[in-house]
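K.L.:
Next input, structure requested:
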Amino acid sequence: MSSGKALAALVGLVGAVSIHDHLTTSKHDRVVRKTAKSIEREAPEATLHVDHESGVGNGQPDTIERYRPDITVRDFPRFLAIEIETRDSLDTHASEQLEAFASKRNYTAVLVVPSSTVPVAEEFVENRVDADVRVATPSNVV
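P.N.:
Reported below is the predicted structural model:
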């Protein structure tokens, strides 16, 4: 096989793996992974605990008031309890989680959503969450 054909086959294989990953991973889990990788790049000294088998971080986050954040960030100027949501998952359960995370001493509760969902998430926090919660996108958490 020529090197050109081998390269084309490799590119095809990588593309197929990427498509398979996209089809078999939920949007929520893709946003979790993207957020965790962004935090790793921006704050390499921080300790991350990531739920949902993202392949990033130092194991699963501890629960806070019976809820488990998608990501926690420690050993950083501030501790973060991060909940990832999509437009379709902004509901009562999400507001209860965020209120619990905001009640944890020394933690900042952060709601991370895809950029297209920020206006909806800000309205959700203002109207349905009785706590101080910051809204962010995967690329601007830290």
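
K.L.:
switch to C-alpha atoms for all contacts and neighbour counts from now on
P.N.:
Noted.

K.L.:
Could you check stretch 22-33 and say which residues are buried?
P.N.:
Across stretch 22-33, burial judged by 16 or more other CA atoms under 10 Å covers 28-29, 31-33.

K.L.:
And the strands in this protein?
P.N.:
Defined through DSSP state E, the strands belonging to the chain, from first to last, are 47-50, 71-74, 79-84, 107-112, 133-136.

K.L.:
what's the closest of these to Leu23?
P.N.:
With distances scored as CA to CA, the stretch of those nearest to Leu23 is strand 79-84 (19.1 Å).

K.L.:
ok, Ala36 - how many residues close by?
P.N.:
With neighbours defined by other CA atoms under 10 Å, the count for Ala36 comes to 27.

K.L.:
run this one through as well so I can compare:
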Amino acid sequence: AARRDKRPGEQHCAHVCELDWEHFDAADFTTPRPPTAILCSDCVYNPSLIAPLVACAKELCAAADEALGDDEAHGGSCVVWFAMEVRAVDVLEEFVEALVEAFHVARLPLDLQAASHTSKRALVYACRLRKPWGLSMLPDEAEQL
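P.N.:
Down below sits the predicted model:
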């Protein structure tokens, strides 16, 4: 896993919270300190939830990007990570189509995932609104979609 050096006096932390994808205020999640990463784990299982999930992720990412501005210390962009187990291929295909319409998307190959926590049914996608993934931003083996 990559680690960024902290600026003097800066602290890094993770904030974990429940989020209703259909009823939320992005400002509640992006102030006072906008996230540089958002993790969605095991959230893709029902086709009726895909549109609200992707719309929510896009709105949160846009609000975070606006608050981050052009701060290159964070790559100038919030990254939304989706980690999931494939339960139904048709649901996965619909989800990936929605992601590609909303974000610049890259899929993390299985060989870059921790061997102890992966299977051929486990997928990880990294998504961002700003700037397409440049070669220097992706692991060598990541596949842009």
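
K.L.:
Post the TM-score for the overlay when you can.
P.N.:
Laid over one another, the chains give 0.35 as their TM-score (TM-score structural alignment, normalised by the length of structure 1), with 85 aligned residues with a CA RMSD of 4.8 Å.

K.L.:
how about the buried residues of stretch 22-33 of structure 1 in TSV, adding distance to Ile19 of structure 1?
P.N.:
Putting the buried residues of stretch 22-33 of structure 1 into TSV (distance: CA to CA, whole Å) gives the following:
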residue	distance to Ile19 of structure 1
His28	16
Asp29	15
Val31	16
Val32	18
Arg33	16
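
K.L.:
mind listing the helices for structure 1?
P.N.:
Shown for structure 1, the helices assigned by DSSP state H span residues 3-24, 27-42, 92-103, 118-128.

K.L.:
Next, format the ones you listed as CSV and append distance to Ala109 of structure 1.
P.N.:
As requested, those are arranged in CSV below (distance: least, CA to CA, whole Å):
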stretch, distance to Ala109 of structure 1
helix 3-24, 28
helix 27-42, 15
helix 92-103, 5
helix 118-128, 11
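
K.L.:
Which of the ones you listed sits closest to Ile82 of structure 1?
P.N.:
Closest among the helices of structure 1, once you apply CA to CA, is helix 92-103, at 8.2 Å.

K.L.:
tell me which residues in the closest one are buried?
P.N.:
94-102.

K.L.:
Any idea which of the strands of structure 1 gets closest to Pro119 of structure 1?
P.N.:
Put simply, out of the strands of structure 1 the one that sits nearest Pro119 of structure 1 is strand 133-136, at 9.4 Å, with distance taken as CA to CA.
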